[in-house]
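1. quick one: sequence plus predicted model below, questions after.
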Amino acid sequence: MDDVETVKNIVYYQDVYGMPKGCEEAIEKVRAKFMVHTMNEICELGKANPVELNISGGDEIAMVMYTSGSTGKPKGVLISHQGVMSVAGGIHVFISPFIEYGKDLILSYLPLSHVLSFFVDVYCMFSGIGIGYGTPRTLTDESVRECKGDIKELRPMVMMGVPQVWNTIRAGMLKQVDKSGWLVRKLFYSAVELKNALRHYNMPHNFMDGIVFKKTKDATGGRLKFVITGGAPVNKNVQRLMNAALCPMIHGYGMTEASGLLSVQIPNDPTFNNVGSPCPSVEMKLVDVPEAKYYAKNGQGEIWVRGPSIFKGYLDNEELTRETLTEDGWLKTGDIGEWTAQGQLSIIDRKKNLVKMVTGEYIALEALEATYKNSLFIHNICIFADSRMSQPCAIVNIDGSQIANIADENGVNYNNPSDIATNPDFVRAILADLQRVAKRNGLSKQETLMAVIIDPELWSPENDMLTPAMKLKRNDIRDRSGDALQAMYTSMGLD
């Protein structure tokens, strides 16, 4: 608090059920430097001092929202009032037929500093969808004591999340299925394929829900109509499983610089590997990236967007604003996109994450990471490659509480569980599993991992390995494993 020079007043909510233990003492300490008010006092102050209503203009700045900082220092994005409202109006066109306004509820648990959570909450207030707030640590029954988890308690109709959340749910679901007998496993996996096929042809498919998928639906309250995923590409197998065992998963694409949303699928869209059609709030085009052999004439290129939802510039950074925004208002997203035959947008990768290998060909790091997350052994993965390599390598994140179980499943002998992560037999078993994933998903040799090292401590925003939006902080992950990473490079024959 001693470093805070500009803040003079602090406002807090009084809990109607009584202040938690220690709060009164903490508030008294704050009073020594700041003017402290309750929200009720502020309301009374407003009533006693009425002023003329001042309605903001559409072009006026509504807020400064900071980017996640996955590749560097977060940037302050200037978002206007019309930017926020045009996004709300844009998504309303797409999903209004699937919502009962005034009745449906959404579970919100991502930080409101993340643009996905912010624009969804704004849309709920705009349209009349009820919001129930939870936290990532209290979502499920397993994460709380003597009460229900947030999902079971609220029983939402809509839920949002980032790919890492859905990857974790998928892994947990499939591990439970794989513990079942042969007949149950066969029935489950066959039902997933059958339901997706029937859904693709717009045929009745919900008859399986009460038999095969009852447990998975009950675990989320039994009322989900659809879930929203965003922040990064989600793997097709994750979306396929969610569509069958839970509810339709719609994939959206957005960024802070576009007030949160650029394109989105509709809940009855049965296709995969795309982020839907552009929202009415923007116009969109693909621009050539010749160095990576992406050309707009082939329906591929860097995604550029323009419209009322596009930001007004970066806070105190005119140079970067000029690099990102063209004079005629096009935002260069840095994402590489491709048009599908149905006119939907598919995200191939980030322009900055396209890496040229020693062969002269490019590989897409984020797309590869999404594919390798099909492995049920890993929690997360960060792939590295450069122009010296013929194949990439990776740092693999495995939940420390699961390492011993994985070692036992693969017949790896060990004396001390804390040493398994560096056990050569264990590392080889993980690499072999990831190489099987590569083969099953049709990856080329130059996209197949040559080597891995293992980090047994879960990456999270708390230890600065992930952003608040659960994206990899590549530089921090690389620096944390510097010596081990260099040893892996040496084992690959690199200096």
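-> Cool, the structure landed.
2. CA atoms for contacts and neighbours, from now on please.
-> OK.
3. any idea how far the residue nearest the centre of the chain lies from Gly442?
-> By CA atoms, centre = their mean, the chain has its centre lying nearest to Val162, at 2.4 Å. Look at Val162 and Gly442: by CA to CA, to the nearest Å, they are 25 Å apart.
4. with Leu154 instead?
-> Counting by CA to CA, the gap from Leu154 to Gly442 is 41 Å.
5. after the longest strand anywhere in the chain comes which helix or strand?
-> As assigned by DSSP state E, the longest strand anywhere in the chain is strand 331-339. Note on strand 331-339: by DSSP states H and E, the next helix or strand toward the C-terminus is strand 345-350.
6. please compare the first structure with the one that follows:
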Amino acid sequence: MTVTRTFDLLSHQLRKYPQPDCLAAKVNNNWVKHSTQDVQDKANQISLGLRKLGIKKDDKVAIISFNRPEWVLVDFGIQQLGAVSVPMYPTITVEDYRFIFNDAGVSVVFVADSALYNKVSAATAGMSSIQGIYTFDQVQGASHWSEVAQLGEHDDPEELEPLKAAVAPDDILTLIYTSGTTGNPKGVMLTHNNLVSNLLGAMPYVPVDHTHRALSFLPLSHVFERMLLYLYFYAGVSIYYAESIEKVADNLREVQPHVFATVPRLLEKVYDKIVAKGMELTGIKRKLFFWALELGLKYDTQANQGWLYEQQLKLANKIIFNKWREALGGNVRAVVSGGAALQPRLARVFWAAQIRVMEGYGLTETSPVIAVNRWEPENNMIGTVGPAIDGVEVKISPEDGEILTRGPHIMKGYYKQPELTAEIIDRDGWLHTGDIGEIIGGKYLKITDRKKEMLKTSGGKYIAPQMIENKLKESVLIEQTMVVGDGQKYAAALIVPSFAGLQDYCQFKGITYTTDEDMITKPEILEKFQREIDKANEQLAQFETIKKFKLLPKLWTIESGELTPKLSVKRRIITARYSNEINSMY
């Protein structure tokens, strides 16, 4: 039997790689494991229960929860009826929930806990279309998700077969609302074939099999982790769900995974913590640490750096980098990075430490993977997002350098918005990504910037802000930054310091640390940041250099509305919020 719809993955794994720990999560400090058979049985019960609630093909069911096995069980339960899942981030606003429930025509909602239950109850007040809200945790006064499963507990799963047979590969599997930086979110229609083709296209390049474990912590409501979920099912990889982002470090040591997916921001934090610990060392240990780090920063997957370098790197791996691998559990074969640009220095140092980071690229609208760097060094070019995966076409527009892509991974369109769909997918089936890029060495795709985010100075020069921001963030003192200067004489930057890094610096220099707000006004601190900026400017063209900067006292967050769920900066919102600070630099 071939996998043509995502729910086929259940019977595929059951037949080829039945696992005792297909899915696992911590409950009361213990890892609770669900076998492949448990997952299939529970998904069947949910399908049968939802059918009793009146859910049928093409009906919309929302899932709002952090990652946990229940998310997956409900997802498969929805799919087997030919219904459409509408996953949402737990962090979005009540207004966004209300808009999506109305726009998608959601009938039933599954939520994680009491906080989300209250939020969704407020969002659905007065909405007659919502038939029920079910919680994964036990919540006073709320219906529990197990009630849906119990409705189908005694029915024959064979009754689902004609319903499953009626689901075509080109039917909509899921509606994912993208959190645009402007206007209302748009519903991306992804089909079963979109996700299946993407997992099969990426599968040969992810070095995992049925003997391996994955740790999952990126949101399942985002298509990146969702596609990997299905890829893990196909390969028979056991999936362990992290307790929270804060506990990822602990869970890595406990689970000892062979693979996990992440966004660059988390790798930056891991790196900064490692460097901070290195700063605390003294004497020979400190010298060895920074010697190893310097070696790592010179690493290149594409170059043979000679016998001496290789011998030094072997020694560095034996005495320094082995501790880095232990911190990730000791078994990691690959780390898949996506969602934003990865700083090349991070890729270099992790590869040098035998932690193979595979940077990839894609969009919600492309299910998501367009290209990914490979696990083998000879097919991995640091600073690029790798070659296109199997079945995916990529070309660069000769007019403006925009990346275009075509293939079975392209969405069906934006839900109820044919005009917007026609704007992004042309008559020949090419999807216009909105990213600017180039192809290096005939196969490696390199992203240079967002088409819409390019700044144009009053002198007529175009500036790619992301590239400059990544250069600035190479400093251990810079946590977040946004380059500004559209229509101005020069580029400037808003900077949120890494306050932990700043405290370490002050301690090292014997500077008394008072408060975050106070420290960013001190002349000696401003001088230090100027030196960090001067260092980044050395690698930039004259018209790109940062002429002025402003330090800000508070981190930008998803909750404050300044970051997207993928941790990208919302430029329009930050520009409006900090207009006084920006204007003062001009």
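-> That came through, no problem. It should be emphasised that the depicted structure is a prediction, and the values quoted were computed from it without experimental measurement.
7. got a TM-score for the pair?
-> Overlay of the two chains. TM-score (TM-score structural alignment, normalised by the length of the first structure): 0.84; 451 aligned residues with a CA RMSD of 2.7 Å.
8. Provide the aligned range in the second structure for the longest strand of the first structure.
-> Aligned using TM-score structural alignment, strand 331-339 of the first structure spans residues 431-439 in the second structure.
9. likewise for stretch 365-379 of the first structure?
-> Under TM-score structural alignment, the match for stretch 365-379 of the first structure is residues 465-479.
10. pull out the buried positions in that stretch.
-> For stretch 465-479 of the second structure, a neighbour-count test (16 or more other CA atoms under 10 Å) marks 465-479 as buried.
11. roughly how far is it from the heart of the chain?
-> Between the centre of stretch 465-479 of the second structure and the centre of its host chain there is 19 Å, according to CA atoms, centre = their mean, to the nearest Å.
12. show residues contacting that stretch.
-> Residues outside stretch 465-479 of the second structure that contact it (CA atoms under 8 Å, 6 or more residues apart in numbering): 272, 341-343, 345, 448-449, 453-455, 480-484, 495-499, 501-502, 529, 532-533, 536, 540, 544.
13. go through the first structure and flag its longest helix.
-> helix 182-200 (DSSP state H).
14. so which of the contacts of stretch 465-479 of the second structure are in helices?
-> Among those, the members falling in helices (DSSP H) are Asp272, Arg345, Phe499, Gly501, Leu502, Phe529, Glu532, Ile533, Ala536.
15. any idea which of those is closest to Glu310 of the second structure?
-> Arg345 (18.3 Å; CA to CA).
16. my read: the closest one touches Glu294, true?
-> No - if you go by CA atoms under 8 Å, Arg345 of the second structure and Glu294 don't touch, sitting 10.4 Å apart.
17. show me where the stretch 351-500 of the second structure has its strands.
-> Here the stretch 351-500 of the second structure has its strands, by DSSP state E, counting those that start in this stretch, at 357-362, 369-372, 393-396, 402-406, 413-414, 431-440, 444-450, 455-456, 462-463, 478-484, 491-497.
18. can you say which of these is nearest to Pro162 of the second structure?
-> strand 413-414 (27.6 Å).
19. now do that closest one: which elements does it pack against?
-> Judged by 3 or more CA pairs under 8 Å, 6 or more residues apart in numbering; DSSP states H and E, the packing partners of strand 413-414 of the second structure are strand 186-191, helix 418-424.
20. for the very next helix or strand once past the shortest one, give me the average deviation versus the first structure.
-> Taking DSSP H and E as the definition, the helix or strand that follows strand 186-191 of the second structure towards the C-terminus is helix 192-202. Once superposed with the first structure, the aligned residues differ from helix 192-202 of the second structure by a mean of 0.5 Å; criterion: mean CA distance after the TM-score superposition for the first structure.
21. okay then, goodbye and thanks.
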